[in-house]
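# requesting a structural model of the entry that follows:
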Amino acid sequence: MASTKGKTVKRRRRIGLGIALAVIVAVGLVVGAALATGGEERAEAQPPFMGVTDPKAPYDLRFIDEMIMHHQGAIMSSAGMIGDSRRPELRDLARRIQASQKRQIQQMETWRKQWYPGAGASMMGMGGMNMMGRGAMRGGDHTDRMFLRMMIPHHQLAVERGQDALENAEHNELRGLARVIVDEQSAEIEEMERYLKAWYGDASTRDLAGPMRDMMGGMHGMGMPQRSPTG
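Down below sits the predicted model:
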């Protein structure tokens, strides 16, 4: 029984890390397409939302639903790093990401129930990402590097969305959370950029935030269920 449980935990870790690698591959393809279109398109302003929530829903409800989904992706990926990375710095970072973002999810879920009691049940669309991630693991230093390359633009998306919420959110409480997200994840981006440069000589991947947003919205268009604003 204990052996079966251990195998299940390891499998979940590998799936979580596989998702990180799958995102990097997909983002790379989108980046290539973006470069081919020329600089003018890349300079256009990006929308604050990924397009996985109903545009007719209230701003704060959309922010909550998309940020919960965004946080859950980071939690899933960081769970594998806690168990598998050989670098103590990354294990510590992953633990901090887990602790902070789990607390924020709980807070947002509470507000969702209080502010939007008539909103439909939340629905997540992670299945497709799980399927993409299976078999993508190589482990070791390669996985650590891919985690950093993925998590930097993933955090940047949260920073941009938080900055937008500072201007547009209706509830003061949500604006307060947005400030925490911006400050906390900006600091973590800088930390990850230092690791990426020191360990691998890589430049920052912040610029992949836009293509990553496009990719996530595209996954919804291919059949990912969205969070419904009404029952």
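# C-alpha only now, for contacts and for neighbours.
Noted.
# all helices for this structure, in order.
When assigned using DSSP state H, the helices of the chain occupy the ranges 2-36, 39-43, 59-84, 88-115, 127-133, 140-168, 172-200, 209-221.
# for residue 52, find the nearest of these.
With Cα to Cα, the closest approach to residue 52 among the helices of the chain belongs to helix 209-221: 5.8 Å.
# which strands and helices sit next to the closest one?
helix 2-36, helix 140-168 (3 or more Cα pairs under 8 Å, 6 or more residues apart in numbering; DSSP states H and E).
# second input sequence below; structure requested for side-by-side comparison:
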Amino acid sequence: MNKQTHVIFIGLLALVIGFGGGYLIRDQRTPGIGNHMMPDGSMMSQNIDQHFIVQMIPHHEGAIAMAEIALERSKRPEIISLANGIIEAQQKEIIDMQSWYQSWFGSAPPQGGMGMMHMGGMEGDTAVLASIPAAEFDREFIEQMIPHHEMAIMMAQMLQASTERAEMKQLGDNIITSQSREIQQMANWLTTWASQ
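Model (predicted):
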């Protein structure tokens, strides 16, 4: 297991514990998140939604940063179209999550949450994308974006299994549907390009 994979695994484990283990890991920078349980041991829906938003906003921000580099560096129209789609969809989802957080929890989402992009694994990826030789960029972008999308899908599946808010269920469904489709597109491109 390389360093990046190890970091992502630790982050996912924290999420699994948070959503499925009956409690949330308390982040001192994130007031109100952690250790609240219903009498039957289930998570309070509020904390599930709160924790997910704190995780997903920086994760989306990371995808947007990667997509913005793709707009600058890629020459393939399909990559440019994908990058524009990622930016548009995920910026809207960030705005929605920020608005919901303010409405439901009475404050703006905390900056520098425990999302995957802030755990030391993905910041280095944007540096690689910015500096890798042009001929290698598109493959590197896809090989980074596919696992990034897979992580978001896993997080969204955990959310759907636990949340009671219709808005969050719809958000989870949107993430799973759109990012699964994009993963398939990217995998198909890699196969096509390898045969050229």
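# still on that earlier bit, most tightly packed of the helices and strands packed on helix 209-221 of the first structure?
helix 140-168 (a mean of 20; mean count of other Cα atoms under 10 Å).
# for that one, grab the matching residue range in the second structure.
Mapped onto the second structure using TM-score structural alignment, helix 140-168 of the first structure spans residues 134-162.
# ok, stretch 6-20 of the first structure next?
Aligned using TM-score structural alignment, stretch 6-20 of the first structure spans no residues in the second structure.
# that older thread, average separation of the match of helix 140-168 of the first structure from the aligned part of the first structure, please.
When the first structure is superposed, stretch 134-162 of the second structure averages 0.9 Å from its matched positions, counting by mean Cα distance after the TM-score superposition for the first structure.
# so how far is residue 177 of the first structure from the residue most central in space within the first structure?
When Cα atoms, centre = their mean is applied to the first structure, the residue found nearest the centroid is residue 70 (4.0 Å). From residue 70 of the first structure across to residue 177 of the first structure, the span is 15 Å (Cα to Cα, to the nearest Å).
# repeat that for residue 49 of the first structure.
Plainly put, residue 49 of the first structure is 17 Å away from residue 177 of the first structure if you go by Cα to Cα.
# who has more neighbours, those two?
Shown here are residue 49 of the first structure and residue 177; by other Cα atoms under 10 Å, residue 49 has more neighbours (20 against 17).
# isn't that one right up against residue 161?
Yes: with contact defined as Cα atoms under 8 Å, residue 49 of the first structure counts as touching residue 161 (7.2 Å).
# which neighbours do those two have in common?
By Cα atoms under 8 Å, 6 or more residues apart in numbering, residue 49 of the first structure and residue 161 have these common neighbours: residue 63.
# and residue 100 of the second structure, what pairs with it in the first structure?
Under TM-score structural alignment, residue 100 of the second structure pairs with residue 111 in the first structure.
# burial check on that match, number of neighbours?
Residue 111 of the first structure, neighbours per other Cα under 10 Å, totals 18.
# separation between it and residue 200 of the first structure?
Taking Cα to Cα, one finds residue 111 of the first structure at 41 Å from residue 200 of the first structure.
# could you find the closest non-adjacent residue to residue 68 of the second structure?
Of all residues not flanking residue 68 of the second structure in the chain, residue 83 sits nearest, at 6.9 Å (Cα to Cα, 6 or more residues apart in numbering).
# contacts only, for that neighbour.
Contacts of residue 83 of the second structure by Cα under 8 Å, 6+ apart are 64, 67, 68, 70, 71.
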